[in-house]
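1. Here is a sequence together with a model predicted from it:
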Amino acid sequence: KSFPDQVSNKLRGIPTYRITMDAHIQNIGWASNYRLGQVVGTEGIKSRLEAYRINSNPYTASITYRSHVQKIGWQNYVHTNDISGTTGRSLRLEALQINIGSNIGGKVYYRCHLEQIGWTDWHGNNAVCGTVGQHRRLEAFVLTILLF
């Protein structure tokens, strides 16, 4: 049985992973334990997402991700349980990319909520979600994983 916050493929000998996310939000700070399928961040209050972290237990789930940050541009990819974005600098995320490794046995899908645009379409493994060069804040995202 598979739950929204777990990725399991025991028939293929792949372990079960518990995936959660944390987000650093303007005027709020860190908000924790978002699950797959939940809105990470805020809608309708014009608050920028400044950083996020994708957590996995066990740590061995291979998820990499990076952010396009105001005044910085694209950051390097980070791995599961690491922070992407900035804290304490009041800089907005503008876009993100997320990729999962073959050890999970599926494909990641995500969509973003953007300033003056609203929700984007769904994006797959490593696609750019958000805007680059338009100076729009990324306010929230939703992440889900489809198993093969």
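-> Nice, thanks for sending it over. The model shown is predicted, which means the values in this text are computed figures rather than measured ones.
2. From now on I want contacts and neighbour counts done on CA atoms only, so please keep to that.
-> Will do.
3. Now do the strands in this structure.
-> Here the chain has its strands, by DSSP state E, at 6-9, 14-25, 29-35, 39-41, 49-57, 63-69, 73-74, 78-79, 83-85, 93-100, 106-114, 118-119, 129-130, 138-147.
4. and the ones you listed as a markdown table, adding mean neighbour count?
-> As requested, the strands of the chain are exported to a markdown table (neighbours: other Cα atoms under 10 Å):
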| stretch | mean neighbour count |
| --- | --- |
| strand 6-9 | 20 |
| strand 14-25 | 20 |
| strand 29-35 | 16 |
| strand 39-41 | 24 |
| strand 49-57 | 24 |
| strand 63-69 | 24 |
| strand 73-74 | 16 |
| strand 78-79 | 18 |
| strand 83-85 | 24 |
| strand 93-100 | 24 |
| strand 106-114 | 22 |
| strand 118-119 | 16 |
| strand 129-130 | 26 |
| strand 138-147 | 21 |
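5. Next up, a structure to set beside the first:
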Amino acid sequence: MAGEVFSNLITSVNPKVMNSGSRGGCKIDRIILHHNATTNKDVAMNTWLVGGAAGTSAHYEITPTEIIGCVGEQYAAWHAGGTGPADPPKISNPNYRSIGIENVNSTGAPSWSLDPRTITNCARLVADICKRYGIPCDRQHVLGHNEVTATACPGGMNVNEVVRLAQTYMANSGASNPKIVKSKYSQYSTASIQDNGKYTKAPAGLGVQAHMSGKGWRKWVGSGELAGSTGKSTTLEAVIVTINGDLKAVEGAIHVASKGWISCAGTFGTTGQKLQIEAIKLKLAKKYDQGKTDIVYRVHQSSIGWSAWVKNGQQAGITGKTKGIEAIQVKLIDRK
């Protein structure tokens, strides 16, 4: 991991490790605006830390005098995925395809106002992101959180005003290059993922880690070992599969109720959104697929039991029955 990607407008980077995940190959084509619902920026940002109860995060925090980088743009932040099946997002894969910008409030409830300088800084950042990614700076692509899921966010923010100002900045500025900063994860392996609130190194060879509903991230397991549990009515919300810590080694897709199939790489699924995985497809990325090795896997679903072993992109798990995966086994087998 070379570093985290941020706008060159940032005034600082929050050094704390925050919730994030793979974009699953999705192109960034939306910006989603939020308010903190607090007048204290640190209170807001501290709710985004791994292991926290909120299960949320954002790419940027904006104040009247600051643009703070929180989650690198190459990662998905957890800011607009909804609260579960009863709150389905109005656009597909919102976290995978968007950059989330949080803004501190200048007053509390009920108005939740924002300082005009915060609005200005937000608009400058929106303009920069739109230019760098070729995103149209309009109301179809720059959205308030309440236009994506059922929420009162972004409070007192006037999104139309932010877009109007951003269009002005775009017209009067040239293209910029992003700022690459040292990764917060550099002290760990490429795939250092939360293990019960702490970051741990992925094992050598094949590594699998499961995120279980109500339990969080569990310990890493190796080839052929069980990730998750059976018979405890606890389903998997996310699975990470690596080879020697490389998050780009395994690709594929997951099937989630109300969302359908979602393409993924490295990290399969979401956390903090109460969305269980019903089925999964895994395959080796091109650089690992030399025609000599199969990736073989099977899943255990509640009230169904173990699936047959499948391999190389085939589907494991049954869809359409709202039966979540409770456990998974993955192994690499040399072809004879």
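-> Received, thanks. No experiment lies behind these values; they were computed from the predicted model shown.
6. Overlay them and tell me the TM-score.
-> Overlay of the two chains. TM-score (TM-score structural alignment, normalised by the length of the first structure): 0.79; 129 aligned residues with a Cα RMSD of 1.9 Å.
7. Which residue is the nearest non-sequential neighbour of the aligned residue in the first structure for W217 of the second structure?
-> Aligning on TM-score structural alignment places W217 of the second structure opposite W30 in the first structure. Nearest residue to W30 of the first structure in three dimensions, chain neighbours excluded: H24, at 4.3 Å (Cα to Cα, 6 or more residues apart in numbering).
8. from memory the one you found sits against T42, does it?
-> No: with contact defined as Cα atoms under 8 Å, H24 of the first structure does not count as touching T42 (10.7 Å).
9. Is A166 of the second structure located within a strand, as I assumed?
-> No: counting by DSSP: H, G, I helix; E, B strand; the rest coil, A166 of the second structure is located in no strand; its state is helix.
10. got a list of what it touches?
-> A123, R124, L125, V126, A127, C137 (Cα atoms under 8 Å, 6 or more residues apart in numbering).
11. gap between the counterpart of K274 of the second structure in the first structure and V69 of the first structure?
-> By TM-score structural alignment, K274 of the second structure lines up with S90 in the first structure. Taken as Cα to Cα, to the nearest Å, the spacing of S90 of the first structure relative to V69 of the first structure amounts to 10 Å.
12. Am I right that L125 of the second structure falls within a strand?
-> No: L125 of the second structure sits outside any strand when classified using three-state DSSP, being helix.
13. Can you give me the neighbour number for it?
-> When neighbours are counted by other Cα atoms under 10 Å, L125 of the second structure registers 22.
14. that older thread, with the contacts of A166 of the second structure in mind, which one is nearest to M45 of the second structure?
-> L125 (18.1 Å; Cα to Cα).
15. quick revisit: Throw the contacts of A166 of the second structure into a markdown table and include distance to T319 of the second structure, thanks.
-> Below are these laid out as a markdown table (distance: Cα to Cα, whole Å):
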| residue | distance to T319 of the second structure |
| --- | --- |
| A123 | 42 |
| R124 | 44 |
| L125 | 41 |
| V126 | 39 |
| A127 | 41 |
| C137 | 38 |
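16. got a list of what S302 of the second structure touches?
-> Applying Cα under 8 Å, 6+ apart, the residues near S302 of the second structure are T230, G231, S233, T235, K323, G324, I325, E326.
17. Now which residue in the first structure aligns to it?
-> In the first structure, S302 of the second structure lands on E115 (TM-score structural alignment).
18. what do you get for N244 of the second structure?
-> In the first structure, N244 of the second structure lands on N57 (TM-score structural alignment).
19. I'd guessed its match sits against Y17; true?
-> Yes: counting by Cα under 8 Å, N57 of the first structure does reach Y17; the two are 5.6 Å apart.
20. if we can go back for a sec, ok, now which ones touch the spatially closest residue to the match of N244 of the second structure that is not a sequence neighbour?
-> Leaving out its chain neighbours, the residue that sits closest to N57 of the first structure by Cα to Cα, 6+ apart is R18, at 5.1 Å. Residues in contact with R18 of the first structure (Cα under 8 Å, 6+ apart) are D5, Q6, V7, N55, S56, N57, P58.
21. Now the last one: closest residue in space, sequence neighbours ignored.
-> In this case it means P58 of the first structure. Y17 (6.0 Å).
22. what do you get for T64 of the first structure?
-> Distances taken as Cα to Cα, 6+ apart put H79 closest to T64 of the first structure, at 4.6 Å, once the chain neighbours are dropped.
23. Next, work out how far apart that neighbour and L143 of the first structure are.
-> In terms of Cα to Cα, H79 of the first structure sits 16 Å off from L143 of the first structure.
24. ok, of the contacts of R18 of the first structure, which one's closest to G37 of the first structure?
-> D5 (8.0 Å).
25. In the second structure, what residue corresponds to the closest one?
-> D5 of the first structure maps onto nothing in the second structure, by TM-score structural alignment.
26. Also M21 of the first structure?
-> Under the alignment (TM-score structural alignment), M21 of the first structure pairs with V208 in the second structure.
27. Please name the residues that touch its match.
-> Counting by Cα under 8 Å, 6+ apart, V208 of the second structure has contacts W220, V221, G222, S223, A227, V239, I240, V241, T242, V330.
28. which residues touch F148 of the first structure?
-> F148 of the first structure neighbours (Cα under 8 Å, 6+ apart): G105, G106, K107.
29. measure it to S8 of the first structure for me?
-> Counting by Cα to Cα - F148 of the first structure and S8 of the first structure are separated by 10 Å.
30. again, but for Y34 of the first structure
-> According to Cα to Cα, Y34 of the first structure and S8 of the first structure sit 18 Å apart.
31. which non-adjacent residue is nearest E326 of the second structure?
-> The nearest residue in space to E326 of the second structure (Cα to Cα, 6+ apart) is T235, at 4.3 Å.
32. Check W74 of the first structure too.
-> H68 (4.2 Å).
33. which position in the second structure aligns with the one you found?
-> Using TM-score structural alignment, H68 of the first structure pairs with H255 in the second structure.
34. repeat for Q134 of the first structure
-> Using TM-score structural alignment, Q134 of the first structure lines up with K321 in the second structure.
35. wait, doesn't Y199 of the second structure sit right on W217?
-> No: the criterion here is Cα under 8 Å, and Y199 of the second structure misses it with W217 at 10.0 Å.
36. so what's Q97 of the first structure up against?
-> With Cα under 8 Å, 6+ apart, Q97 of the first structure has these contacts: Y65, R66, S67, N125, N126, A127, V128, C129.
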